[in-house]
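Peer 1: next come a sequence and a model predicted from it.
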Amino acid sequence: MRLRFLVDEDLPRSTAKALAAAGYEALDVRDFGLRGAKDHEILVYALQNEAVKQRP
């Protein structure tokens, strides 16, 4: 199983691209309607999608 990251909106979009280039799956919260969401909402999304939440 490949490690899946959920990149927080406080990080540049290039973070997800760099993770993907390194062989990881990288999801950006902005691509899933989570821009401005509270941390606990993002954590719930990460848990539901088996992703590690990545933030600065």
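Peer 2: That came through fine. If you're wondering where the values come from, they're calculated on a predicted model, not measured in any experiment.

Peer 1: hey, let's count contacts and neighbours off CA atoms from now on
Peer 2: Will do.

Peer 1: isn't residue 53 up against residue 44?
Peer 2: No. Residue 53 is beyond contact range of residue 44, at 10.0 Å (criterion: C-alpha atoms under 8 Å).

Peer 1: structure B:
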Amino acid sequence: FYTWNPGAADSRRGLGLGLALCKSIVSAHGGVITARDNPPHGTVFGFTLPLEEVKLHE
């Protein structure tokens, strides 16, 4: 994992684990993470999760 352009934003360095953690959580729930270019700068991330009925125990 790495951080690109660490001087940007508020100058605090992260470990670069955020998207990996998000992918793990979304995948564990049967979902998919997507990324697309956002010209002229940046990236747009999204995710989908399967819709299932939740049965409550009465």
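Peer 2: Cool, the structure landed. Worth saying up front: this structure is predicted, and the values here are computed from it rather than measured.

Peer 1: TM between them?
Peer 2: In this superposition the chains share a TM-score of 0.30, using TM-score structural alignment, normalised by the length of structure 1; 30 aligned residues with a C-alpha RMSD of 3.7 Å.

Peer 1: okay, residue 53 and residue 44 of structure 1: which has more neighbours?
Peer 2: residue 53 (21 against 13; other C-alpha atoms under 10 Å).

Peer 1: excluding sequence neighbours, find me the nearest residue to the more buried one.
Peer 2: Closest residue in space to residue 53 of structure 1, ignoring its immediate chain neighbours: residue 6 at 4.7 Å, by C-alpha to C-alpha, 6 or more residues apart in numbering.

Peer 1: residue 48 is in contact with the one you found, correct?
Peer 2: No. The criterion here is C-alpha under 8 Å, and residue 6 of structure 1 misses it with residue 48 at 11.3 Å.

Peer 1: which one of those two is surrounded by more residues?
Peer 2: Remark: of residue 6 of structure 1 and residue 48, residue 6 carries more neighbours, 23 against 9, as counted by other C-alpha under 10 Å.
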